[in-house]
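1. Kindly generate the corresponding structure for this input.
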Amino acid sequence: MGAAVTVVDAHHHVWDLSVRDQDWITGPELRPLRRDFTVADLAPEARSAGVERTVLVQTVTVAEETPEFLALARAHELIAGVVGWTDLTRPDVADELARLRELPGGPYLKGIRHQVQGEPDPEWLLRADVRRGLTAVADAGLVYDLVVLPHQLPACVKAAADHPGLTFVLDHLGKPPIASGEREPWETGVRSLAALPNTVCKLSGMVTEADPASWRVDDLRPYADVVLDAFGPDRLMFGSDWPVCTLAATYGQVLDAAEELTGELSDAERTWLFAGTAAQVYGL
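-> Reported below is the predicted structural model:
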């Protein structure tokens, strides 16, 4: 990365298993994640990779996590923003968002996310109570992160079309099946989402959708090229997905792969992708 570009990591997590369990960390494949990952663990890796600001993203659908993350952002200069969780379906969701904004560290709340990928209803985002919640997120001046699987992308398209005043951020490219090499229905869904002006995408989470043990940058390239073409660099943002990425790569290797995948871009385009888009979308 050229010295002129200050990197923003738009997507990482932390957790402390003594505070609460991460109930999604199950099975032998995820066992390396079953330990604490803290800001103190992340900071030296991020700084050595040239990352000066980050966005901390929710991990579990537990209301207490978001205030904890806001306090972490207040305490650590590295964390410039938080994407938290609240129950979008609660009738008083607007009041709850306002309450979060008033907490210590409240100004660091930049967005909301729900584990839509785990919802059995592929049209969960289109439910009346969820739509009301999305409206409250927009009214609060926040953005909405989408963590979804390819078959849920059509509902994302409809939700984004129905809420033109809300910016939707697609995490991890919409989780394409990189390991199998398949492109559809993921590519059609991603291009339909990118056609809407209120959508952006994170260049993140790719190494763990590939074969974690044997991935190469060339395995990632067809999928990165689709989002580069569909969204453009000024609507893409780099994210490490640390520490989940450590199942397949080090922090530095993830950034190196992103740099290689975007090597054909101009300096101005790379500045957008590695810093500008995140700063603008999340108001860092």
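2. going forward, measure contacts between C-alpha atoms and count neighbours the same way
-> Will do.
3. State the next helix or strand along the chain beyond the lengthiest helix in the chain.
-> Across the chain, the longest stretch assigned as helix under DSSP state H is helix 217-231. As assigned by DSSP states H and E, the chain's next helix or strand after helix 217-231 is strand 236-238.
4. quick revisit: list the buried ones in the longest helix of the chain?
-> Residues of helix 217-231 classed as buried by neighbour count (16 or more other CA atoms under 10 Å): Val217, Asp219, Leu220, Arg221, Tyr223, Ala224, Val226, Val227, Leu228, Ala230, Phe231.
5. Turn these into JSON lines, columns for distance to Gln280.
-> Supplementary listing: the buried residues of helix 217-231 in JSON lines, determined by distance: CA to CA, whole Å:
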{"residue": "Val217", "distance to Gln280": "28"}
{"residue": "Asp219", "distance to Gln280": "30"}
{"residue": "Leu220", "distance to Gln280": "26"}
{"residue": "Arg221", "distance to Gln280": "26"}
{"residue": "Tyr223", "distance to Gln280": "24"}
{"residue": "Ala224", "distance to Gln280": "21"}
{"residue": "Val226", "distance to Gln280": "22"}
{"residue": "Val227", "distance to Gln280": "19"}
{"residue": "Leu228", "distance to Gln280": "18"}
{"residue": "Ala230", "distance to Gln280": "19"}
{"residue": "Phe231", "distance to Gln280": "15"}
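6. Second chain to compare with the first, below:
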Amino acid sequence: MRKKLALALTGVATLFALTACGGGNSAAPSATATLDPANPTIVKVGASPIPHAQILEFIDKNLAAKNGIDLEITEIDDYQTPNIALADGSLDANYFQTEAYLADQMKTKGYKFEHGPGIHLEPLTVFSKKFKDVASVTEGAVVVLNNDPVNQLRGLRVLESAGLLTGLVDGDSALTVQDDAAKNPKKLKFQEVNSEQVPKFYQEDPTVGMAIVNGNYIVQAKLNKDEVLAQESAENNPNANFLTWRAGESTPAIAKLDELLRSDEVREYIKTTWTEGDVIPAF
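-> Model prediction:
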């Protein structure tokens, strides 16, 4: 079952009660009990609408029942609510984030989570309506990009790989780079917004010269591929998305879902659904 709604920002008190912890476990939980297809176990999963909820819906329609699980899928448009809802028990698992993002969330907010291996990759992409190629980018061009620190640096590195920035280091941000003439020779001006808002600013604000867009929002906003200036390389990319659950809650149902997310059927579904490289299997 797929719910087309966003969860409320609940459980804030729970957040502050949690203690800080280290990085997540990348090993899937072990199934210690037999799941019964005649009496499937419900797993409540929060996910970004595209592609995460679509992939989960494919599993729910084609693989879940015969493997003894029943998915309750809640679409969540932002990148904060899924971890809040997982921490307060509203969800059993979520599927939307990368290793670097999760590590930052656990460090700064005290979450105690674990995760499975990578399922898919969504390369960050630079779009422009004003410039035909990187060489034509003018001095002072406005760049709209993600405001969360992890994905922002990832986006800045795409600009660096395209030759528009240089000498970036870990911890750099739009704030540290904008007025640094050595790192930002074209004096690009950065506009930071929530990740889900980047396509809207790109499509509606005529002052925007370039936008760095997360792969799932590229698909959701149906952006024009003729406007691509640069894209994050998929080769040896550590930013695969995975299933996340609360530490120590290694239930057989979550183990089975994690297994199905990395099945041959899901790999083929990803490859045949997103044929232009917006979503790439990571297994």
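7. Once they're superposed, what TM-score comes out?
-> Overall, the chain-to-chain superposition scores 0.26 on the TM-score scale (TM-score structural alignment, normalised by the length of the second structure); 138 aligned residues with a CA RMSD of 7.0 Å.
8. before we move on, back to that, just give me the closest of the buried residues of helix 217-231 of the first structure to Glu96 of the first structure.
-> Distance to Glu96 of the first structure across these (CA to CA) is lowest for Phe231, with 32.3 Å.
9. Touching, that closest one and Ser192? I think so.
-> No: with contact defined as CA atoms under 8 Å, Phe231 of the first structure does not reach Ser192; the gap is 10.3 Å.
10. hey, what's in contact with both of those two?
-> With contacts taken as CA atoms under 8 Å, 6 or more residues apart in numbering, not a single residue reaches both Phe231 of the first structure and Ser192.
11. Which of the buried residues of helix 217-231 of the first structure lies at the shortest distance from Ala43 of the first structure?
-> Compare each of the buried residues of helix 217-231 of the first structure with Ala43 of the first structure using CA to CA and the shortest gap goes to Val217, at 25.2 Å.
12. Share the number of residues neighbouring the closest residue to that closest one other than its chain neighbours, please.
-> Residue nearest to Val217 of the first structure in three dimensions, not counting chain neighbours: Ala257, with 6.1 Å by CA to CA, 6 or more residues apart in numbering. Applying other CA atoms under 10 Å, we find 19 other residues in the vicinity of Ala257 of the first structure.
13. ok, now how distant is Ala257 of the first structure from Cys156 of the first structure?
-> 27 Å (CA to CA, to the nearest Å).
14. could you point out which element follows whichever strand or helix holds Leu86 of the second structure?
-> Element membership for Leu86 of the second structure (DSSP H and E) is helix 81-87. Next along the chain after helix 81-87 of the second structure, taking DSSP H and E as the criterion, comes strand 93-97.
15. What is the top helix by length along the second structure packed up against?
-> Of all the segments assigned as helix in the second structure under DSSP H, the longest by residue count is helix 149-161. Using 3 or more CA pairs under 8 Å, 6 or more residues apart in numbering; DSSP states H and E as the contact criterion, the elements in contact with helix 149-161 of the second structure are helix 99-109, strand 125-127, strand 142-146, strand 228-231.
16. In it, which of the residues would be classed as buried?
-> Under the neighbour-count criterion of 16+ other CA under 10 Å, helix 149-161 of the second structure has Val150, Asn151, Gln152, Leu153, Arg154, Gly155, Leu156, Arg157, Val158, Leu159, Glu160 buried.
17. Name all residues that make contact with the second one.
-> Put plainly, it is Asn151 of the second structure. Asn151 of the second structure sits in contact with Tyr101, where contact means CA under 8 Å, 6+ apart.
18. Apply 6 Å and report the result again.
-> Taking CA atoms under 6 Å, 6 or more residues apart in numbering, we find Asn151 of the second structure in contact with no residue.
19. Also the fifth one?
-> Taking CA under 6 Å, 6+ apart as the contact definition, Arg154 of the second structure lies against nothing.
20. any idea how far the nearest residue to Tyr282 of the first structure once chain neighbours are set aside is from Ala80 of the first structure?
-> Nearest in space to Tyr282 of the first structure, with sequence neighbours left out and distances taken as CA to CA, 6+ apart, is Lys110 at 5.5 Å. Between Lys110 of the first structure and Ala80 of the first structure the distance, using CA to CA, works out to 9 Å.
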